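J.: Build the 3D model from these lines:
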Amino acid sequence: MEKRICIVTTTRADWGLLMPLARRLAAEPAVRLQLVASNMHLMPEFGMTVNEITDAGFTVDERVEMAVAGDDEASRVRAMAMCLGGMAGAFERLRPDCVVLLGDRYEMLAVASAAAVMRLPIVHIAGGEVSEGAVDDSIRHAITKLSTLHLTATEAYRRRVIQMGEAPDTVVNTGAIGVWNAFNIKPLDRNALEDFLDLRLDGDIAVVTYHPATNDSSASPAEQTSALLEALDSFPALKCVITYPNNDAGGASIIPLLKSYAERNRDRVRLFQSLGMLRYHSLLRHASVVIGNSSSGIVEVPSAGIPTVEIGIRQRGRISAPSVIHCGSSASDIAEAITEALSPKMRALAGLRQNPYYKAGTLDIMIYSIMALADSLPAQPKHFHDL
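T.: Coordinates of the predicted model:
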């Protein structure tokens, strides 16, 4: 009997990770894939990235709007309420057999809450991780407790999910899907990528993404971004491809600073709302360093063989490869870390591609685990697993 498996995606980041999984599920004879797009995917100011989904040949079955005015925490709560109601309607119409979610963003808590109350089994990807500098950390653990099947990126994260009371046979270490992507995506031709970027891919190139650290009260997102840009000024020969932040509280204050910086440095800086997964991974093959505070710098970039400068506390607590340099948020700290990243010693270390998030056969393990859950439905009530 055909199973309706629904993937919910809300940002360019999670879709970039989920797309290969979606394609494989769509190819399964016993699966009817459903896609729900929400949040940043539907916002023109962030590139209207729902078009990347449809351009890749997928059908978006439901679109759940959640745009509200404001750039503070209260506005995000109101957006969550809007998402919660919209997801109830989407799930009511689609009647999925299970729902697949990735990560830890605030809107995903609304998605998971709607699914749990409607008794829809949840497959949660990337649970058990720690990122102390963002409110996402608590949200991730909350989603874990609402979920039926857990696909973790390392064995340590698997143990942590079990420690939270989840039955061991429902927690599977798959490795990180982003690492699978890094090894399996065919990159764009260099000339085509240069044409899109309007930038020659020679010399040292930095890929830069900086998000608000929502649990960091030491300085505002705008102040921390200003320090990053000041540090980049110390490297006038370093070409920079910068992407927009996410729409967490404070994110809107970062964008004008990035626009102004790109305008002042047209000879070496390019700014994009979104690169998309293919361009991002293609660019990593020509980059010298990734700079910012995105989880991608920790999880995926080590497999590209280049160093990461991970700024501030946003990702504090994540397991990291030797090629990830953690630094403070001041301009001097960031500049010192960039200097280290560009050194021959660190380039050689990064070239070893050591990555704790790598596991052979990640996508196959995910598909097998999800299909096993689908075959066992309806799911039984969960029992708390005592250690």
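J.: C-alpha from now on. contacts and neighbour counts both.
T.: Will do.
J.: all strands for the stretch 251-387 of the chain, in order.
T.: Residue ranges of the strands in the stretch 251-387 of the chain, as given by DSSP state E, counting those that start in this stretch, are 269-272, 289-292, 308-311, 324-327.
J.: residues making contact with the second one?
T.: I take that to be strand 289-292. For strand 289-292, the external contacting residues (CA atoms under 8 Å, 6 or more residues apart in numbering) are 205-211, 297, 301, 306-311, 338, 341-342.
J.: try the last one
T.: Taking CA under 8 Å, 6+ apart as the criterion, the residues outside strand 324-327 that touch it are 297-298, 302, 307-312, 333-334, 337, 341.
J.: Could you do the first one as well?
T.: Here strand 269-272 makes contact (CA under 8 Å, 6+ apart) with 197-199, 239-244, 258-259, 261-262.
J.: And that strand, how far out from the chain middle?
T.: The chain centre lies 20 Å from the centre of strand 269-272; the measure is CA atoms, centre = their mean, to the nearest Å.
J.: same check, this time on stretch 114-121
T.: Distance, stretch centre to chain centre, for stretch 114-121: 23 Å (CA atoms, centre = their mean).
J.: can you pull the buried residues of that stretch?
T.: For stretch 114-121, a neighbour-count test (16 or more other CA atoms under 10 Å) marks 114-116, 120-121 as buried.
J.: now those residues in CSV, with secondary structure and distance to residue 174?
T.: CSV is the format used below for these (DSSP: H, G, I helix; E, B strand; the rest coil; distance: CA to CA, whole Å):
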residue, secondary structure, distance to residue 174
114, helix, 26
115, helix, 23
116, helix, 23
120, coil, 22
121, coil, 19
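J.: Strands along the stretch 51-200 of the chain, start to end?
T.: Listed in chain order, the strands of the stretch 51-200 of the chain (DSSP E, counting those that start in this stretch) span 62-64, 98-102, 122-125, 149-152, 171-173.
J.: Among those, single out whichever gets nearest to residue 230.
T.: Nearest of these to residue 230, taken as CA to CA: strand 98-102 at 33.7 Å.
J.: Which strands and helices lie in contact with the closest one?
T.: Judged by 3 or more CA pairs under 8 Å, 6 or more residues apart in numbering; DSSP states H and E, the packing partners of strand 98-102 are strand 3-9, helix 106-117, strand 122-125.
J.: That strand vs helix 106-117, what angle?
T.: Interaxial angle, strand 98-102 versus helix 106-117 (axes from the mean of the first three to the mean of the last three CA atoms, to 10 degrees): 160 degrees.
J.: And this one, please, so the two structures can be compared:
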Amino acid sequence: MTARRLMSARRLWVLTSTRADFGLLYWLLREIDNDPDLELMLAVTGTHLSPEFGMTVQDIEKTGLPIHRRMEILLSSDTRTAMTTAMGLAMLECGQALAADQPDMVVLLGDRFEIVPVALAAVAHGIPVAHLHGGETSSGAVDEYFRHAVTKLASFHFPATEAYRRRIIQMGEDPARVFNLGAPGLDHLHHSETVGRTALFDTLGLDPKRPTALVTYHPVTGDIQGDAHGEVAALLEALASFDGLQCVFTKANADTQGRAINAQLQAWCEANPQQGRLFDNLGQRLYHGCLRHLDLVVGNSSSGLVEAPSFRRPVVNVGKRQQGRITAANVISTSNDAEAIREGIRRALDADFKDGLLDMHNPYDRFGDGTTSRRIKDMLASVELTPQLLQKRFHDISIGE
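T.: Predicted coordinates:
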């Protein structure tokens, strides 16, 4: 597609730093790359370039999407000091990259710590920022700060629900630049090839006759006094108490204490090979296969709230990490206590509970037809880019507006 770009093509610099955000961005990246009036400048960083987290840049390469830049910022540590150092490296690397690339717009998704310095660098260079999945809240994670900071640095906003759109306007953003088009990651459900149940269990090396849970547990970064080891121990205790339940674990992210969580999961899986398997990275196809065919989802990943509802899959949402997000009827929220988690799993496995989800609507899938990414791409291609965008104004609202 690059060879036939128009000289006047709008240049969109899109950052991906984890397997998770790449999965959510995938169809938007495809839409941008397939539009001759747009030029995709894909910047890859973070855990994508780390062998420890599966070197997922290789998955990006397999898609055929052109990688414009690779920027290493991740350290071999996940302390809070390492996180702030990585943020500094991101500021340096992206500041230099944006100065050289001179894109027309920077596109960022979500609330990872590394996107804040990228947004700052873009503003410093006079480049407008478009932000996806703003307006959400997850008071159990430090991501809450990062997400809202990027909202105030961005000129265009693409929240995933109407409630989140209203929240962004409440933060003083111009309603004319806030577009509720839904969650782009859900386009996968309409366009991607599905994997069958037998093939999925064969690939994962699991027994298809046993009940199976998809388990992901990330650090609760908003709780400075939190005990990640104790939280994971309680989760594992609860899971182990269900005879015959086998678990597909995916690794925690690169946040503070993420490596310790992964080591704890690895040790448990090695000691209990018939109960659990830990995967660096399942990839989008297998991950969605798990959401489609496994019995339940357990942990504290946002995927349980955003993607699992489309599969009518029961979710046991553990702890405070996702506290405040909009949830559908499939989500059972519990504390980190082992008995509370056990009770949540019992309910999720109950046939009556599952039957009650058959007609459930996913609140993050506004149109339900796989067009969210195309709609976002069309807006990115058509919004007017003027010098006034960088003159940040606060849009006041009346009480009750």
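J.: What value does the TM-score take for this pair?
T.: Once superposed, the chains reach a TM-score of 0.96 (TM-score structural alignment, normalised by the length of structure 1), with 386 aligned residues with a CA RMSD of 1.5 Å.
J.: Cross the contacts of strand 289-292 of structure 1 against helices and list the overlap.
T.: Among the contacts of strand 289-292 of structure 1, DSSP state H puts 297, 338, 341 in helices.
J.: To what extent is the aligned partner of residue 29 of structure 2 in structure 1 buried, counted in neighbours?
T.: The alignment partner of residue 29 of structure 2 in structure 1, by TM-score structural alignment, is residue 22. Applying other CA atoms under 10 Å, we find 20 residues neighbouring residue 22 of structure 1.
J.: can you confirm residue 22 of structure 1 is in a helix?
T.: Yes - assessed by DSSP: H, G, I helix; E, B strand; the rest coil, residue 22 of structure 1 belongs to a helix.
J.: right, and it touches residue 33 too?
T.: Yes - using CA atoms under 8 Å, residue 22 of structure 1 is in contact with residue 33, at 7.4 Å.
J.: Tell me which residues touch residue 224 of structure 1, please.
T.: Taking CA under 8 Å, 6+ apart as the test, what residue 224 of structure 1 contacts is 329-330.
J.: In which helix or strand does it reside?
T.: Residue 224 of structure 1 is part of helix 221-232, with elements assigned from DSSP states H and E.
J.: Where in structure 2 does that helix fall?
T.: Taken onto structure 2 by TM-score structural alignment, helix 221-232 of structure 1 occupies residues 228-239 there.
J.: Return the distance of that stretch from the chain's centre.
T.: 23 Å.
J.: what about residue 383 of structure 1, how many neighbours?
T.: Residue 383 of structure 1 has 9 neighbours, counted by other CA under 10 Å.
J.: again, but for residue 202 of structure 1
T.: Residues lying near residue 202 of structure 1 (other CA under 10 Å) number 9.
J.: next one: residue 75 of structure 2
T.: Residue 75 of structure 2 has 16 nearby residues by other CA under 10 Å.
J.: One more: residue 361 of structure 2?
T.: By the criterion of other CA under 10 Å, residue 361 of structure 2 has 17 neighbours.
J.: That one pairs with which position in structure 1?
T.: Using TM-score structural alignment, residue 361 of structure 2 pairs with residue 354 in structure 1.
J.: Residue 304 is in contact with its match, correct?
T.: No - using CA under 8 Å, residue 354 of structure 1 and residue 304 do not qualify as a contacting pair, with a distance of 9.8 Å.
J.: Could you measure from residue 195 of structure 2 over to residue 346 of structure 2?
T.: From residue 195 of structure 2 across to residue 346 of structure 2, the span is 27 Å (CA to CA, to the nearest Å).
J.: any idea how far residue 277 of structure 1 lies from residue 344 of structure 1?
T.: 28 Å.
J.: wait, I meant residue 362 of structure 1
T.: 32 Å.
J.: for residue 294 of structure 1, same thing?
T.: For residue 294 of structure 1, the distance to residue 344 of structure 1 - CA to CA - is 24 Å.
J.: So those two - more neighbours on which side?
T.: Applying other CA under 10 Å to residue 294 of structure 1 and residue 344 shows that residue 294 carries more neighbours, namely 21 against 10.
J.: re the thing from before, now for residue 22 and residue 33 of structure 1: what residues contact both?
T.: residue 7.
J.: which one is whatever residue of structure 1 lines up with residue 218 of structure 2 nearest to, not counting chain neighbours?
T.: When structure 1 is aligned by TM-score structural alignment, residue 218 of structure 2 is paired with residue 211. Closest residue in space to residue 211 of structure 1, ignoring its immediate chain neighbours: residue 245 at 4.7 Å, by CA to CA, 6 or more residues apart in numbering.
J.: can I assume that neighbour sits in a strand?
T.: No - looking at residue 245 of structure 1 with three-state DSSP, it is coil, so not inside a strand.
J.: how about it, what's its match in structure 2?
T.: Aligned by TM-score structural alignment, residue 245 of structure 1 pairs with residue 252 of structure 2.
J.: just residue 130 of structure 1 next, same as before
T.: Using TM-score structural alignment, the equivalent of residue 130 of structure 1 in structure 2 is residue 137.
J.: how many neighbours does its match have?
T.: 21.
J.: give the contact list for it.
T.: 144, 322-325.
J.: Any figure for the gap between it and residue 325 of structure 2?
T.: For residue 137 of structure 2, the distance to residue 325 of structure 2 equals 5 Å [CA to CA].
J.: And residue 311 of structure 2, by the same measure?
T.: Separation of residue 311 of structure 2 from residue 325 of structure 2 (CA to CA) stands at 19 Å.
J.: So for those two, which sits in the more crowded spot?
T.: Just comparing residue 311 of structure 2 and residue 325: by other CA under 10 Å the higher neighbour count belongs to residue 311, 20 against 16.
J.: aligned partner of the more buried one in structure 1?
T.: So residue 311 of structure 2 corresponds to residue 304, using TM-score structural alignment.
J.: Against residue 260 of structure 1, how distant is that match?
T.: Taking CA to CA as the measure, residue 304 of structure 1 and residue 260 of structure 1 are separated by 30 Å.
J.: Residues in contact with the longest helix anywhere in structure 1: which ones?
T.: Counting residues, the longest helix found in structure 1 (DSSP H) is helix 73-94. The contact list for helix 73-94 of structure 1 (CA under 8 Å, 6+ apart) reads 34, 36, 38, 62, 64-69, 106-107, 110-111, 113-115, 118, 248-249.
J.: orientation of that helix relative to strand 98-102 in degrees?
T.: The directions of helix 73-94 of structure 1 and strand 98-102 differ by 150 degrees, with the same axes, to 10 degrees as the criterion.
J.: so where in structure 2 does helix 73-94 of structure 1 end up aligned?
T.: Following TM-score structural alignment, the aligned partner range for helix 73-94 of structure 1 in structure 2 is 80-101.
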